[in-house]
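In: can you look at this prediction? I've put the sequence above it.
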Amino acid sequence: MPKSRTTPSGERRLTLTEQARRAQLIDVTIGLVAEHGYAGTSLARIAEGAEITKAAVLYHFPSKDAVLREAHKYVLDSLVGTVTAAVEAAVPADRPAAYIRSMIGHLREHPRHTRVIIEAMTDAGDLANTADRWRPLADLLTAAREGRGAGPDVRTLAIIIGGGIDSIVMERLNDPGYDTSAAADVLVTLVERSLTESRA
């Protein structure tokens, strides 16, 4: 029986060549955004970076914004995949540490991704729903705190951790010699102490 040329939603399946070209365009776009920012990443630059025409870019993506969205999605999916795998491999008590180390480690290893994330946040012009960021970490902290007694408010602790991760990652972008592994260890130690301290 021949394979269907459409997806379950009725869309045409991409050929291997088309998939490879889309992946190339996303990679080129990530590099351009990291170097020039969203505003400096034009359709012409994307086409030049991929060594194809603008019309060829538009064959694969309907607009420059569509390529930028896919590049941002790719970066976020990559980060979430790394962090999720690390967290799921750890026991509940160790999951906050796994979250911190994998988040910082991934962004250290992928500085272009870091810049794309920063550009997306800046380009949005306003703050996204911050709960989307702190709530998953707060859930990990709640589970890790079980059996240790009452600790600090997990929402506040999750927000502080998020700020710490951001600062560590930004420092690495400004100073490539900055030891983010050691910084992650310090942040983990602070979190562990917070989780074991009982409220008065």
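Out: Nice, I can see it.
In: switch to C-alpha atoms for all contacts and neighbour counts from now on
Out: Noted.
In: which residues touch A138?
Out: Contacts for A138 (C-alpha atoms under 8 Å, 6 or more residues apart in numbering) come out as V154, R155, L157, A158.
In: let's have the residues you listed in a markdown table, adding secondary structure and distance to V57.
Out: As requested, these are arranged in a markdown table below (DSSP: H, G, I helix; E, B strand; the rest coil; distance: C-alpha to C-alpha, whole Å):
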| residue | secondary structure | distance to V57 |
| --- | --- | --- |
| V154 | helix | 46 |
| R155 | helix | 43 |
| L157 | helix | 44 |
| A158 | helix | 41 |
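In: second structure follows, compare the two:
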Amino acid sequence: MMRVNLWAVTEVMAAVLPGMVERGRGAVVNIGSASSEAIPSFPFYTMYAATKRYVAQFSRSLHVEYASKGIHVQYQAPFFVSTRMVAKFTEAGWLSPFAVSADDYACAAVGWIGHGGALCVPNLSHQLTWCVAAVVPNSALDWLLLRTNAWSRGLCLSKSERRRLSGTTLGLVAHGLNLNLVGRDPNNLAEISDMIRSRHRAVQIKTVVFDLYLVLTPHGEEPLRD
């Protein structure tokens, strides 16, 4: 979690911002989570919420630093989106009134790129959920999340499957935006690039191989683990 939400976000931002500064324009969207903003705690997913909080403050600060250079840095903080990650919740009927489809969220998210402030909640359903959470006492939210997250944790521990391409990414492509794909596996990146190009020939795609298991030391890059 720290490699993805802390180190990778920081390194990728450091890689793309100089080019945007040189051009005098650019837009950055970091996808976060309402778990770091709208609710007092997120038990059993502590590292997830804590690292998303880093992304939020990181994005806010960069938004202020780079606004005068024509660069818009935005942190989007969605609630639940109907993906495989929350499939067990929706199947049980717990999130059906609150979760939005990946396509609906992607359309709303794309519409806000380059607009608004540093923090953005693009989807109307999520905005309403945020308002409801704001009026519920923190103690009640803590009680509820402790129990629901403990239940979901028991389900998720047995799941090893993950999505290879997010609905937000497909939404960006559908609107004709070019992509930079970042990952550890060059073969996986090439496969995803070929799939996107087969559907959207006009989209330009760059791939960056970024090994999150390597750390920079005084002796050069070394494995994070043996």
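Out: Received the coordinates, thanks. These numbers come from a predicted model, not from an experiment.
In: tm score of chain vs chain?
Out: Here the superposed chains carry a TM-score of 0.31, computed using TM-score structural alignment, normalised by the length of the first structure; 90 aligned residues with a C-alpha RMSD of 4.5 Å.
In: turn the contacts of A138 of the first structure into JSON lines, columns for neighbour count.
Out: Below are those laid out as JSON lines (neighbours: other C-alpha atoms under 10 Å):
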{"residue": "V154", "neighbour count": "20"}
{"residue": "R155", "neighbour count": "18"}
{"residue": "L157", "neighbour count": "19"}
{"residue": "A158", "neighbour count": "22"}
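In: how deep is R199 of the second structure tucked in, by neighbour count?
Out: Using other C-alpha atoms under 10 Å, R199 of the second structure has 11 other residues around it.
In: if we can go back for a sec, and which of the contacts of A138 of the first structure is nearest T82 of the first structure?
Out: Proximity of the contacts of A138 of the first structure to T82 of the first structure (C-alpha to C-alpha) peaks at A158, which lies at 18.9 Å.
In: looks like the closest one contacts L137 (just checking).
Out: Yes - if you go by C-alpha atoms under 8 Å, A158 of the first structure and L137 touch, sitting 5.7 Å apart.
In: and the longest helix belonging to the second structure, what does it pack onto?
Out: What stands out as the longest helix in the second structure, according to DSSP state H, is helix 46-66. Under the contact criterion of 3 or more C-alpha pairs under 8 Å, 6 or more residues apart in numbering; DSSP states H and E, helix 46-66 of the second structure touches strand 71-76.
In: what about the closest residue to G105 of the first structure other than its chain neighbours, neighbour count?
Out: Distances taken as C-alpha to C-alpha, 6 or more residues apart in numbering place S181 nearest to G105 of the first structure, at 7.1 Å, with adjacent residues excluded. Using other C-alpha under 10 Å, S181 of the first structure has 15 other residues around it.
In: do you know how far I161 of the first structure is from R133 of the first structure?
Out: Per C-alpha to C-alpha, to the nearest Å, I161 of the first structure is found 11 Å from R133 of the first structure.
In: how about the strands in the second structure?
Out: 26-31, 71-76, 81-82, 100-101, 119-120, 179-183, 205-209, 214-217, 220-223 (DSSP state E).
In: among those strands, which is nearest K52 of the second structure?
Out: strand 26-31 (8.7 Å).
In: quick one, that closest one and strand 71-76 angle?
Out: For strand 26-31 of the second structure against strand 71-76, the angle by axes from the mean of the first three to the mean of the last three C-alpha atoms, to 10 degrees is 10 degrees.
In: in strand 26-31 of the second structure, what's buried?
Out: Within strand 26-31 of the second structure, the residues that count as buried by 16 or more other C-alpha atoms under 10 Å are G26, V28, V29, N30, I31.
In: out of the contacts of A138 of the first structure, which comes closest to A124 of the first structure?
Out: Closest to A124 of the first structure out of the contacts of A138 of the first structure is A158 (22.6 Å), distances taken as C-alpha to C-alpha.
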